[in-house]
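In: Prediction below, plus the sequence it came from.
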Amino acid sequence: MRTRLEHLEQQAARTQQRANLARQQRQHWELLSKAIDDPELAEVLDLYERPVTPERRRQYLFANALYTNLLCYYRIGNMGRDEFLKHVRGMFQNPIVREYWYATQHQRASLTGTEEAELGQLVDDLLLQLDEADTDEWWVVGEPPSGP
C-alpha cells in the first residue's frame, strides 16, 4: 500500500511539473507575441551582440518561440532526445534560425549544468556536424544522442 501511495505521489508531482511547464510556455509565448507585435517592446529583448534591424529582431523572437516550444515538448515528455534532434535538424536548415542561434550564443553560455544547457550543447554539436558534413542530405547528419 505504501509503495502504491509513493508511486501515486510521484505521478502527481510529475503531472504538476508538466502543468507548470505548460503554463510557463504559454506565458513565454504571450510575452514574445507582444514583443513581436510591438517594436518598442521588442527592443527590451534585444540582447544580441550586434545590432539587428527591427525585422530581424522579430524573426529572432519567432525563432526563439519555435525553439522554446520544442524544448518544452521535450521537457514535458512529449518527445525523446532522438525526436528532439530530428526536429532541431530540420528547424536549423533555415538560415535565419541559425543566425538567431549564433547571435544568442553568449546568453546560453550562462546555463551551465542545466538540462537546457545540455540540449543547447546538443544543438551546437549538431550544427558543427552539419557545417562539416560533405553531403547535401542534412536529414542524416548528426550522431544520435546518448542518454535519456
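Out: Here it is on my side, so go on.
In: Please count neighbours and contacts with C-alpha atoms only from this point.
Out: Noted.
In: List the buried residues in the longest helix along the chain.
Out: Secondary structure of the chain per DSSP state H: the longest helix is helix 2-37. Going by neighbour count (16 or more other C-alpha atoms under 10 Å), the buried part of helix 2-37 is 18, 21, 22, 25, 29, 32, 33, 35, 36.
In: Against that first model, consider the following:
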Amino acid sequence: MTATKRRRRPGWSLIRAFLWTSAVAALAGAIVLAGLGLVAKLEGDEAATTWAVWGSIGESFGVLNTIFSGFACAALVVTFWMQFHELKGQRVELASQRESLSLTQAELHRSTEANLRRLHVDLQKIALDDPDLAEVWPIYGTDAPLKRRRQYIYANLILQHIRLQWSISVYSDDEVRGALRYVFRSPLMRDFWKTTARARNSVLVPGGSEFMFARLAGEICDEYEAVLEQANLWRSGSSNDQPANEWEQLKPETLTDVA
C-alpha cells in the first residue's frame, strides 16, 4: 500500500450511482418485455382457460409492480448513500485545504517578519559604521559617548536576534530564558536594557509579541539584579545565603555589577 491514498476523481460516486440506476432500469425493462412476450404467446393459444390465465398474469404484474417499487426505493437509497459519502469526502478535503492554508499563512508571516528584522539589522549596521548616523537613534541619547552608543546598538542587535529565534519558533520559551540569562550576565546588556526602558515602554503595544518578549527580558534582567544584590551581601558578609534559583550554578564571584 502506498503512503498516500489515490484521490478519487470528482463525481466518481455520482457516475457509479448512475450505473446502478441504469442497471436496475435495464432489469425492469427485461422483466416487462418478458411479460409482454408471455402475453403474446397466450394470445396464440385457444385454450378454454384463457381468461383465468389472464387473471393470473394480472396478479403477476401486480407483484412485479411491488418489485419495481422496491427496486426504485433501493436505487434512491443507494444514490443518497453515495451522495452522502461524496459530500463527506468533500468536507474532509475542504478541512484539509483550510489547515494547509493556515499553515502557509503562518509560514508567510514568519518569513515576512524575518525579512523586516533583516532590514532592521541593516539599518543598525549602518549606524555602527557611521558615528554621525548613530546619533540619529534617539533611544541611546546623544549625550552618551560614541563608544557606548555603538555598544548599545550592538546590544540591541543581540536581543533582536534572540527575539527573532523565539518568534519563528526556533527557540522554545525555556531556551529563550536561557539565552537571556546568558546575555544579561553582561553589565553592558543590563545597562542598555535599563537605559532604554522608558523609550521601549512608550512604543510597545500590550499583548503584542514585542511586548511579551520585552516583559520576559525584563523579568530575567530583574532576576539577575536580585541575584547580584544577594551576591554582594554574601561577599560583604552581611548574608550567608548564596544566590539560588536559576542562577545557582554560577559562583558569586562571577556575578558582575554594571560597569
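Out: Yep, that arrived. Bear in mind that the values here come from a model prediction, so they are computed numbers and not experimental data.
In: Need the TM-score between these chains.
Out: With the length set by TM-score structural alignment, normalised by the length of the first structure, the two chains reach a TM-score of 0.87; 142 aligned residues with a C-alpha RMSD of 2.1 Å.
In: quick one on the thing from earlier: for the longest helix of the first structure, grab the matching residue range in the second structure.
Out: Counting by TM-score structural alignment, helix 2-37 of the first structure pairs with residues 94-129 of the second structure.
In: what about the matching stretch, how far off from the first structure?
Out: Average distance, stretch 94-129 of the second structure versus aligned residues of the first structure after superposition (mean C-alpha distance after the TM-score superposition for the first structure): 0.7 Å.
In: circling back to that earlier point, and the buried residues of helix 2-37 of the first structure, which is closest to residue 115 of the first structure?
Out: The closest of the buried residues of helix 2-37 of the first structure to residue 115 of the first structure turns out to be residue 21 (C-alpha to C-alpha; 13.7 Å).
In: Please tell me how far that closest one sits from residue 87 of the first structure.
Out: 20 Å (C-alpha to C-alpha, to the nearest Å).
In: With residue 5 of the first structure instead?
Out: 37 Å.
In: before we move on, what about residue 60 of the first structure?
Out: 18 Å.
In: what about those two, which has more around it?
Out: residue 60 (24 against 14; other C-alpha atoms under 10 Å).
In: Can you tell me how far residue 81 of the first structure is from residue 67 of the first structure?
Out: 14 Å.
In: go on, residue 45 of the first structure?
Out: For residue 45 of the first structure, the distance to residue 67 of the first structure equals 16 Å [C-alpha to C-alpha].
In: Between the two, which has more neighbouring residues?
Out: residue 67 (18 against 12).
In: element containing the equivalent of that one over in the second structure?
Out: Using TM-score structural alignment as the criterion, residue 67 of the first structure maps onto residue 159 of the second structure. Using DSSP states H and E, residue 159 of the second structure falls within helix 146-167.
In: compared with the first structure, how much does that helix deviate?
Out: Mean deviation for helix 146-167 of the second structure: 0.5 Å (mean C-alpha distance after the TM-score superposition for the first structure).
In: What span of the first structure is the helix or strand following that helix aligned with?
Out: Using DSSP H and E, the helix or strand that directly follows helix 146-167 of the second structure along the chain is helix 173-183. Aligning helix 173-183 of the second structure against the first structure (TM-score structural alignment) gives residues 81-91.
In: Next: stretch 51-63 of the second structure.
Out: The aligned range for stretch 51-63 of the second structure in the first structure is empty, by TM-score structural alignment.
In: Contacts made by that stretch with the rest, please.
Out: 35, 39 (C-alpha atoms under 8 Å, 6 or more residues apart in numbering).
In: Same check on stretch 41-61 of the first structure?
Out: Under C-alpha under 8 Å, 6+ apart, the answer for stretch 41-61 of the first structure is 32, 34, 35, 36, 39, 96, 97, 100, 103, 104.
In: separation between the first one and residue 81 of the first structure?
Out: Note on residue 32 of the first structure: its distance to residue 81 of the first structure, by C-alpha to C-alpha, is 26 Å.
In: And the third one, by the same measure?
Out: Taken as C-alpha to C-alpha, the spacing of residue 35 of the first structure relative to residue 81 of the first structure amounts to 30 Å.
In: what does the fourth one give?
Out: For residue 36 of the first structure, the distance to residue 81 of the first structure under the criterion C-alpha to C-alpha works out to 29 Å.
In: try the second one
Out: When C-alpha to C-alpha is the yardstick, residue 34 of the first structure and residue 81 of the first structure sit 31 Å from each other.
In: Could you measure from residue 120 of the second structure over to residue 110 of the second structure?
Out: Residue 120 of the second structure is 15 Å from residue 110 of the second structure, where distance means C-alpha to C-alpha.
In: now do residue 172 of the second structure
Out: 15 Å.
In: same deal with residue 175 of the second structure?
Out: 19 Å.
In: try residue 26 of the second structure
Out: 61 Å.
In: same question, residue 73 of the second structure
Out: Taking C-alpha to C-alpha, one finds residue 73 of the second structure at 56 Å from residue 110 of the second structure.
In: Same question for residue 208 of the second structure.
Out: For residue 208 of the second structure relative to residue 110 of the second structure (C-alpha to C-alpha), the value is 15 Å.
In: next one: residue 162 of the second structure
Out: With distances taken as C-alpha to C-alpha, residue 162 of the second structure is found 14 Å from residue 110 of the second structure.
In: Could you pull up the residues touching the residue lying closest to residue 69 of the first structure once chain neighbours are set aside?
Out: Once flanking residues are discounted, residue 69 of the first structure sits nearest to residue 25: 7.1 Å by C-alpha to C-alpha, 6 or more residues apart in numbering. Counting by C-alpha under 8 Å, 6+ apart, residue 25 of the first structure makes contact with 68, 69, 72.
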